[in-house]
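S.K.: quick one, fold the following:
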Amino acid sequence: MARASAPRTQNSALIGLREDAGLSQDDLAEALNALAAKRHGKYPNVTKKTVGRWERGEVAWPQPFYRRLLAEFFDCASDELGFQRPRRTTDNAPTSDGELLPLVASPGTVDPRVDKDQQEWKDTRAVLGTFRRGLAVVAERLYPDSTVPGSEGSGVIAGTDWLPSVPVPLSELGLELDTDDSAVPAVDGSERQSAGVRPLASAEQRYHRYSHAVRDLAAPRLFENRLCFRLTALDLSQPNPRLRFGTMGFFDSIDTNEALGHEMAAHHLVRDRHGDLGVGRASWRRLAFRKHVGDPFDLSRRPLLGAIGTLTIRAGESPSMVLHQRDGGRVAGGGGMAHLLPAGIFQPSSVIPDAVRNDFSIWRNTQREFAEELLGHVEYDGSGRPIDYANREPFAGMDRARGEGRIRVYYLGVTLDALTLSGDILTVAVIEPDTYDELFGAAVTTNDEGRIPARHLPFEANTISRLHELGQLSPGASAAMNLAWQHRRALLDRN
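M.R.: Here you go, the predicted structure:
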């Protein structure tokens, strides 16, 4: 009886690589023959028919030299070519092309291509921190219809109706948590389009996710995959605006946000004739992953972490504000920028169910960040017991002050950093001077994430303009300052 042949599977990955390069099957065959001759001194006879058999799955596992040649030509790992390794039938059975499958890699060997690729990845990530703000400004130009009025040229964008016309008292903002949300985002950062920002883990395979590469090659001091609240919908059409959330892991945001920033840095940082590095012109060319993400305001496309940034204003006759200089060596995202204080990921203080429910509150999150960033409390990292806010200071004192109107908190809207498409839920906390001094008179000058300027900055137009001109503000900080300044009378008037 004739043996049934294995079913063929079209090699969509290889077809995609060729089509993305704008090549016909003939073009690819000629290019592979030329590469073999130039780099390896070999002269194979790759033809259109050869390429077609690979793509149709007639040859599911080409000879090693062909796989290597294709990987070199497309600058990818072998596992990204879409070929299917034949299954072993016995320990020593040859494969269909006469090879024995290797059991393990040769011990003690380091592939120079892997080392080179990883070093280039680390170099790009290092300069990403240095040029983060400039790259955000360039990325903003990719979305010309989504700039934030008053914050043009700061690297911030916002969706239609993402910003309320006037600040909303936080007590009037509705929050919904869907812990049973099973909808999986269409993009998670493991797609073929993100391969260019995921370095080689070995000669045969790239890192599956960007966060895995950060963990192994450039781990910051704070890098844990904690439970976070994921923004899934905004609704400003009701009398009271509402935000809906699901849950996600912190690394989910690294796999998309930081990957998008890395891609921009890889293709928009250029050297001038003197060899100095700078930011080039905005272009969608070669931004395969960003194109794949698509509409940055479609919250079903990717997991959007709900980070909360609060502009803290010490009120009184001479209102002032304080900023946070984040250290790129201590945090995974936003390093090297002057950011809002407090600012932090919207997440519970503990994974215990009671804490998840109790901490699903923008105010509770802001309180914890005040305690960590201004008072130097150990970070509430999700590993402990739920917080007794009613009886534990400084939380109880902040609650009393807010209940008496000495702390007033407002919702300003949601914006995105155009570079990474990470989100900021922007708020402003206006604190009466005596209350501020009582709560934060013993504020620390440094914390786990960076440095805090020793003096307060005047909350006035000249200061805000000057900070914008210096180019050191994070996109979220720039947007919050400008929005707060536009509505300063409503925010500072206690009547």
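S.K.: drop to CA atoms for contacts and neighbour counts, all remaining ones
M.R.: Fine.
S.K.: number of nearby residues for residue 456?
M.R.: Residue 456 has 14 neighbouring residues, counting by other C-alpha atoms under 10 Å.
S.K.: is it true that it touches residue 324?
M.R.: No: under the criterion of C-alpha atoms under 8 Å, residue 456 lies out of contact with residue 324, with a separation of 11.0 Å.
S.K.: all helices for the stretch 301-450 of the chain, in order.
M.R.: Assignment of helices within the stretch 301-450 of the chain using DSSP state H, counting those that start in this stretch yields the ranges 353-358, 362-373, 395-403, 433-440.
S.K.: which strands or helices does the last one pack on?
M.R.: Contact here means 3 or more C-alpha pairs under 8 Å, 6 or more residues apart in numbering; DSSP states H and E; on that basis helix 433-440 packs against helix 395-403.
S.K.: sequence B follows; please return its structure for comparison with A:
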Amino acid sequence: MGAGARPHGSHATWREVRRHLNEHRHELARAADRLYPDLPRVGSTHLLTRETWTPTRPVDLHRIALRWDDRPPAPAVTGREAEAGSTLPPGLPSYSQAMEALDKPRLFEDRTCYRLLDVDWPELGFARGRYFDGVDVGEAAAHEFAAARLLAEADLPLRRLVADPTDLRPRVALPAISMLTLRRDSCTGAMTFVLHWRDPARVAHGGGLYQVMPVGVFQPAEEAADFDLWKCVVREYAEEFLGRPEVYGDAFDYGAWPLYQELTEAREDGRLRRWCSGWVWAPSPSPPRGDRDRGGDLRHGLRRRHRVERGGTRHRREGHPVRRRLSKPVRPPRADAGGRRGRPRTRLEAPPYPRLAAVNRVSTQPGPVADGADRLP
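M.R.: This is a model prediction of the structure:
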């Protein structure tokens, strides 16, 4: 094991670096961006992408085809290489095990996830993966960079092993879907959307930053056969806007679920519209959009519980809100919620999680949405 890959000298030092990472993710992400001067960016943002990840025009979420691969290539980088040693405390062989032992978030389970293999619009290729596959490389690489800044260490052996963060082949990339939920008042033209703060004590990735909602890793519910982007989106709305527990059961029936039925009907009759405009990679939204007063009532609490889960923050924008920049440290996708030509865009999380962008239009009855313009706590 080289000098640049030696493990932390103590558990206390590892915790100190982990705390620094969670407290300074925004600044660290901007600094890490400078490591990739030759990779394409999305517009004027720091989001990394590839030309093939961006379709010529937004794609209806329902038209995206998902392809399954039962025999995917094994990842070349797993986070258990000698180069990852600098990210690990003594006696713990992987970053997920280090988090489990020394800094376990409230939500931290090694669930089945869908691993993104390739992007060929409108088709996406997937295989089976595990949540800790992403943690062991992605969070470890972030920890390595934070340690280099905090402890004045120059070498980044794990990040150098990954090389191009937009290359999906070397390691497991676990896609996540971020939905920027827009509500438009057709009488005043005011547009509102919701942000929530990611509590480092509750989440494994992106702690300490603001984020659109809902958002969630693309994964099945309880190993059920629901390899479907729309089902994942509806589950995230239920969990984050309504506080529904993340327990469904293998025999869960989407067709008999009132919220799923109503949102699907709204999608089919045009009251709810959603598009995807591409994949990106962040060194870390996609919006449903809707008229507040078109008469359709999503009766399951989307309007009543607008302040939302996990310390959620409501945020209001007037006029053309998505084209304006937030002044607070949000995760990179949120810093440019409007995307190029005013379109929301998805981003891939910094080595490890991809983001899928969609734009939805939702109809709800009039009611208080968010208070205060340009304010975040």
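S.K.: what TM-score do we get after superposing?
M.R.: Scored against TM-score structural alignment, normalised by the length of structure 2, the superposed chains reach a TM-score of 0.83; 344 aligned residues with a C-alpha RMSD of 2.8 Å.
S.K.: about what we covered before: out of the helices of the stretch 301-450 of structure 1, indicate the one that is most buried.
M.R.: By mean neighbour count, with neighbours taken as mean count of other C-alpha atoms under 10 Å, helix 362-373 ranks first of those at a mean of 22.
S.K.: can you tell me what part of structure 1 stretch 138-145 of structure 2 aligns to?
M.R.: The alignment of stretch 138-145 of structure 2 onto structure 1 (TM-score structural alignment) covers residues 257-264.
S.K.: what's next to the matching stretch, contact-wise?
M.R.: 124-125, 128, 135, 139, 189, 194, 196-198, 210, 287, 289-290, 333, 419-422 (C-alpha atoms under 8 Å, 6 or more residues apart in numbering).
S.K.: in helices, which of those residues appear?
M.R.: In helices, judged by DSSP state H, the following of the contacts of stretch 257-264 of structure 1 are found: 124-125, 128, 135, 139, 210, 289-290.
S.K.: neighbours of residue 169 of structure 1, just the number please.
M.R.: Residue 169 of structure 1 has 16 neighbouring residues, counting by other C-alpha under 10 Å.
S.K.: quick one: map it onto structure 2.
M.R.: Taking TM-score structural alignment as the criterion, the aligned counterpart of residue 169 of structure 1 in structure 2 is residue 60.
S.K.: pretty sure its match contacts residue 278?
M.R.: No: at 11.1 Å, residue 60 of structure 2 does not count as touching residue 278 under the criterion of C-alpha under 8 Å.
S.K.: and residue 173 of structure 1, how far is that from residue 137 of structure 1?
M.R.: Taking C-alpha to C-alpha, to the nearest Å as the measure, residue 173 of structure 1 and residue 137 of structure 1 are separated by 30 Å.
S.K.: ignore what I typed, I meant residue 215 of structure 1.
M.R.: The gap separating residue 215 of structure 1 from residue 137 of structure 1 is 28 Å, by C-alpha to C-alpha.
S.K.: equivalent analysis for residue 32 of structure 1, please.
M.R.: For residue 32 of structure 1, the distance to residue 137 of structure 1 (C-alpha to C-alpha) stands at 39 Å.
S.K.: same question for residue 234 of structure 1.
M.R.: As for residue 234 of structure 1, its distance to residue 137 of structure 1 is 25 Å (criterion: C-alpha to C-alpha).
S.K.: ok, residue 15 of structure 1 next?
M.R.: As it turns out, when the distance is counted by C-alpha to C-alpha, residue 15 of structure 1 lies 35 Å from residue 137 of structure 1.
S.K.: ok, now residue 332 of structure 1?
M.R.: Distance check for residue 332 of structure 1 against residue 137 of structure 1: by C-alpha to C-alpha, it reads 20 Å.
S.K.: where do the strands sit along the stretch 201-350 of structure 2?
M.R.: Secondary structure of the stretch 201-350 of structure 2 (DSSP state E, counting those that start in this stretch): strands located at 210-212, 215-217, 275-276, 279-280, 289-291, 312-317.
S.K.: so the fourth one matches what in structure 1?
M.R.: In this case it means strand 279-280 of structure 2. Taking TM-score structural alignment as the measure, structure 1 aligns residues 414-415 with strand 279-280 of structure 2.
S.K.: how distant is the matching stretch from the center of its chain?
M.R.: Its chain's C-alpha centre and that of stretch 414-415 of structure 1 lie 15 Å apart, by C-alpha atoms, centre = their mean, to the nearest Å.
S.K.: follow-up on the earlier one: of all the strands of the stretch 201-350 of structure 2, which one comes closest to residue 258 of structure 2?
M.R.: Across those, residue 258 of structure 2 has its closest neighbour in strand 289-291 (19.4 Å, C-alpha to C-alpha).
S.K.: superposed on structure 1, what's the mean shift for that closest one?
M.R.: Comparison of strand 289-291 of structure 2 with structure 1 after fitting gives an average deviation of 2.3 Å (mean C-alpha distance after the TM-score superposition for structure 1).
S.K.: give the aligned range of that strand in structure 1.
M.R.: Matched against structure 1 by TM-score structural alignment, strand 289-291 of structure 2 falls on residues 430-432.
S.K.: now stretch 18-37 of structure 2
M.R.: Using TM-score structural alignment, the partner range for stretch 18-37 of structure 2 is residues 125-144.
S.K.: and the end-to-end length of that stretch?
M.R.: Terminal residues of stretch 125-144 of structure 1 lie 26 Å apart, using C-alpha to C-alpha.
S.K.: flag every buried residue along that stretch.
M.R.: By 16 or more other C-alpha atoms under 10 Å, the buried positions in stretch 125-144 of structure 1 come out as 125-126, 128-129, 131-141.
S.K.: of all those residues, which two lie farthest apart?
M.R.: In those, the most distant members under the criterion C-alpha to C-alpha are 126 and 141, with 23.3 Å between them.
S.K.: one step back: okay, the strands of the stretch 201-350 of structure 2 in TSV with distance to residue 186 of structure 2 next?
M.R.: Compiled in TSV, the strands of the stretch 201-350 of structure 2 are given as follows (distance: least, C-alpha to C-alpha, whole Å):
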stretch	distance to residue 186 of structure 2
strand 210-212	22
strand 215-217	26
strand 275-276	21
strand 279-280	30
strand 289-291	6
strand 312-317	14
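S.K.: of all those strands, which lies closest to residue 241 of structure 2?
M.R.: Comparison of the strands of the stretch 201-350 of structure 2 against residue 241 of structure 2 by C-alpha to C-alpha identifies strand 312-317 as nearest, at 9.3 Å.
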